[in-house]
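Undergrad: Need coordinates for the below:
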Amino acid sequence: MSDTFDDIQQREQGLSRQLSARQLSMIALGGAIGTGLFLGSKTAIGEAGPSVIISYVIGGFIALLLMGALAEMTVAHSTTGSFGAYAEHYLGSFAGYMLKYLYWSCIVLAVGTEITAVGDYMQFWLPGVPSIIWVVLFSAALIGVNAFNVKAFGTLEYWFSTVKVFAILAFIVLAAGLVVGDRHGGYGVHNYTAGGGFFPHGVSGMWFAVVISIFSYLSIEMIAVAAGEAKDPATSVKKAFKVTVFRLFIFYILTLGLILMIAPVSRILKGGSPFVTVMEIVGIPGADSVINVVVIVAALSAMNSQLYISTRMMFSLSRGGQAPAVFGRLRANGAPINALILCSAGIAIAAVVYVLSPDTAFTVMMALSMFGAMATWGLIFVTHVAFRRALKKEGTPLAYRLPFYPLGSIIGAVLMLSLLITTLFMDDFRWTLIYGVPFTAVLAVLYFVFKRRDRTPDATVPDPHTPHDALVE
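TA: Here you go, the predicted model:
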């Protein structure tokens, strides 16, 4: 363990605490309700068929365990470095370094999945306009938003997420009404066993889809990072964790269940977003265009959240002496602009992939992002076990405690390791370990190279109160 957790919190000072509990909740929803649900679910359905419902239940269970572990640690320690800082304190500086960089890489690449999806969605209306144009325009707009202070980000994300939440609720009500009121027998649970059965690709197909479900739930953990800029971290985090898990679980399971009652799997796989496909089948005039607007807002919202989180994680790395000092500097408005510029790299990578292979760009970016995602979730569970052991040894009481320890975290860690190994057998995710293992090795080598140079945090941490003209190079 590092000397004290106060040391970590002290070096990350300077960011503004302006986020409310409702904004924290919406930030988590904003990140998790994006292309993973609106477009990634199509890939999952292709793997599992109707049994994808079970896949998302398993993924939701893992997400629930993760949120419980994070809730305990975040209420005890709220800082921008979040689970990376917890790993540093309870597992050691190497673990903290690896977790932060793995998560940072995951979110930077996830930004690329969102923006490539936006390019695809715009083809629904303007198939003649090159998608790369939309990628550039929307990216520039969201980078601009993140260059302002966190209050501007929180406000935009709140309204982005509000649109998504109400749209999903409206979709659930409409789809449920169609199923219940159907007099011709075209919609209903019987569609779960039509065209190949409930498990068209066996239990293995259902398990493969769990990997994709993790990508869909990815970003719920960002609530712990955002807590570092919350007005009242302890109170806000408790409220936000409770509502976020419930909403996500209900949204995902209900929407997928209704989609599969209405749209045949074969029809879903031929279309774009399953939500748009359902509206095309229903035939309500203009409904497919309305849903397309929603899925674009969802992708932009998730991208907005991911730019925010990746920027804060790089800020934390810099303040800890594990990245160049320039990325730990703040503008006068509290925005780490240099870190933001670096974190836009995911957009640049996605743009290149999109130009080279527009048909597979989304899947490739998702596969690359998943290594860091699964490694991060697994390490969070391991960190939680170390956290509880340390507090028990110290005799420190927990202000917020959840049941099922240590079983919940052990199960979570084992499941994440199993899913990571599973990617070896998935054609669409063959890049996950091909990219992830060498990347991890490079990170490890760099850590020990810099450690030999005795690069201490004190030598690289800028004063958060440095005048504005000295904050940005």
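
Undergrad: Could you use CA atoms for every contact and neighbour count after this?
TA: Fine.

Undergrad: nearest spatial neighbour of residue 257, skipping sequence neighbours?
TA: residue 53 (6.5 Å; CA to CA, 6 or more residues apart in numbering).

Undergrad: quick one, what contacts the one you found?
TA: Applying CA atoms under 8 Å, 6 or more residues apart in numbering to residue 53 gives the contacts 253, 256, 257.

Undergrad: Could you also give me the structure for this next sequence, so I can compare it with the first?
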Amino acid sequence: MPHSTVETPPQQRDGASLSHGLKQRHLSMIALGGVIGAGLFVGSGAGIAAAGPSIVVAYALSGLLVMLVMRMLGEMSAAHPSSGSFSAHAERAIGPWAGFAAGWSFWVLLCTAVGLEGIGAAKIVTGWLPGTPEWAWVALFMVVFLGTNLAAVKNFGEFEFWFAALKVGAISLFLVLGVLAIAGVLPGTASPGTANLTEFLPHGGNGLIIGLLASVFAYGGLETVTIAAAESEDPVRGVASAVRTAMFRIALFYVGSMAVIVTLVPWDSKDVVEKGPYVAALDHLGIPGAGRLMNVVVLVALLSAMNANIYGSSRIAHSLVERGQGPRFLAKVSGGVPRLAVLTSCVFGFLCVLLSYWRPDDVFPWLLNMIGAVILVVWIFIAVSQLLLRRRVEREAPQRLVVRMWAFPFLTWVALAGMATIFVLMARQPDTRVQLYSTGGMTLFLAAVGYGRQRLRARKG
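TA: Model prediction:
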């Protein structure tokens, strides 16, 4: 049932107990570097192999959708900063069952991602130190980030500040070198011209669809900045700044780097998939030690994602419990940190790592399929929530609309149509169809549990 006023939302209860230790420089760098996820470095090679040079179009189209989603989320988060982010907005707009389903499905996604990123980081380190067990490295990374997240939120902010600075510096240097090489002014290299762009759609429309689906999921994790904003010194300013620069960041780092890669390197080069597109491009330029340098950057990206996902999952869990949507013990806060929520999220993440060794053929793939389309489900909750809340805020507290969705409600409906299109495309592809159905099953289950809890609480008054 919607609240009669927007002045005192229940989500503000979680902000009262959490600290506000994130400085504006932390939030600015999280917004800048958070867009450079591990998916960009690790997963983009398969997209290039499928779509060829048209991967630039795929990233541009999915980037436009992400910009609309971020604008909608920014509007709601600036009006009502909350560590629950879209889950809190969905509860206010649609009902407690929606907040429950959106929040806990995202929590499962983040915790599982913590384990996957730990495994990816461990593989890089064991490549440098052969013979050392992967699980031990994952455990070490878990302990380090568990410690930083348990201590104080400013520790998370400091780690992310420097991680983000390194990622931004590395990809900026890559873009500069790539543009110089394309222009033919980089010493020792000749401009490739448009030779690598002649087969723009090598596998036709189906290849473009595969590249589009790969690019959509590379953008996952942008929501963290709106979660972190609730613990910053000036949440409204932080969210507004992050959202307003989203277009520039997506265009430069994602679309720009894909354009540089496919111009420099033939799309069908084996190195694009085997070594990764960024290493392949740097090797093409003849830069010594390029592979090792990029492996360091990828390792940093994976560790950064681990750190951010431990933080995000703990805050989502804490916000849900504060709103009566989970086990009460997770709500305990000490030193401004929900320490039991942090610990629980890490334990779940490490359990996913163990499952990858214990049950690699059944339970672990099932878990991966279950989280495969969660980010799309979250985006739909964001769009529907913004449609419902915008009119309410305009009517009851228009001064809260510091950030406004462009061309409302037209572009919100356009975004929803784009999400529906992606669902249809996923249903057409055998690999993604399983993910779509598995995620749909989990979402329906959580929605049913949330609705049951909502009815039970309503009967109790």
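
Undergrad: Show me the contacts of residue 53 of the first structure that map onto strands.
TA: Members of the contacts of residue 53 of the first structure lying in strands (criterion: DSSP state E): none.

Undergrad: In the second structure, which of those still touch?
TA: Counting by both residues aligned by TM-score structural alignment, their matches' CA atoms under 8 Å, the second structure reproduces these contacts from the contacts of residue 53 of the first structure: 253, 256, 257.

Undergrad: Test my guess that residue 82 of the first structure contacts residue 74.
TA: Yes: in this structure residue 82 of the first structure lies within contact range of residue 74 using CA atoms under 8 Å: 7.1 Å.

Undergrad: To which residue of the second structure is the residue nearest to residue 257 of the first structure aligned?
TA: In the second structure, the residue matched to residue 53 of the first structure (TM-score structural alignment) is residue 56.

Undergrad: Please identify the buried residues of the host helix or strand of that match?
TA: Assigned by DSSP states H and E, residue 56 of the second structure belongs to helix 55-79. Residues of helix 55-79 of the second structure classed as buried by neighbour count (16 or more other CA atoms under 10 Å): 55-79.

Undergrad: Show me how far it is from its chain's centre.
TA: 12 Å (CA atoms, centre = their mean, to the nearest Å).

Undergrad: Stretch 315-334 of the first structure too?
TA: 22 Å.

Undergrad: From one end of it to the other, what's the distance?
TA: 11 Å (CA to CA, to the nearest Å).

Undergrad: now swap in stretch 391-405 of the second structure and tell me
TA: 12 Å.

Undergrad: Could you list the buried residues of that stretch?
TA: 392, 393, 400, 401, 402, 403, 404, 405.

Undergrad: Over to stretch 197-216 of the first structure?
TA: Neighbour-count burial for stretch 197-216 of the first structure [16+ other CA under 10 Å]: 198-201, 205-216.

Undergrad: still on that earlier bit, closest to residue 235 of the second structure out of the buried residues of stretch 391-405 of the second structure?
TA: Nearest to residue 235 of the second structure among these is residue 402, at 11.5 Å by CA to CA.

Undergrad: which position in the first structure aligns with residue 443 of the second structure?
TA: Using TM-score structural alignment, residue 443 of the second structure sits opposite residue 440 in the first structure.

Undergrad: Common neighbours of residue 82 and residue 74 of the first structure, please.
TA: residue 224.

Undergrad: would the match of residue 443 of the second structure count as being in a helix?
TA: Yes: residue state for residue 440 of the first structure (DSSP: H, G, I helix; E, B strand; the rest coil) corresponds to a helix.

Undergrad: tally of neighbours for it?
TA: If you count neighbours by other CA atoms under 10 Å, residue 440 of the first structure ends up with 17.

Undergrad: excluding its backbone neighbours, what's nearest residue 149 of the second structure?
TA: Once flanking residues are discounted, residue 149 of the second structure sits nearest to residue 156: 5.8 Å by CA to CA, 6+ apart.

Undergrad: what does that neighbour align to in the first structure?
TA: Under the alignment (TM-score structural alignment), residue 156 of the second structure pairs with residue 153 in the first structure.

Undergrad: just how off-centre is the host helix or strand of that match within its chain?
TA: Element membership for residue 153 of the first structure, per DSSP H and E: helix 150-181. Mean-position distance between helix 150-181 of the first structure and its chain equals 18 Å (CA atoms, centre = their mean).

Undergrad: Let me know the next secondary structure element after it.
TA: helix 202-217.

Undergrad: residues touching the residue most central in space within the first structure, list them.
TA: By CA atoms, centre = their mean, the first structure has its centre lying nearest to residue 219, at 2.2 Å. By CA under 8 Å, 6+ apart, the residues touching residue 219 of the first structure are 28, 31, 32, 306.
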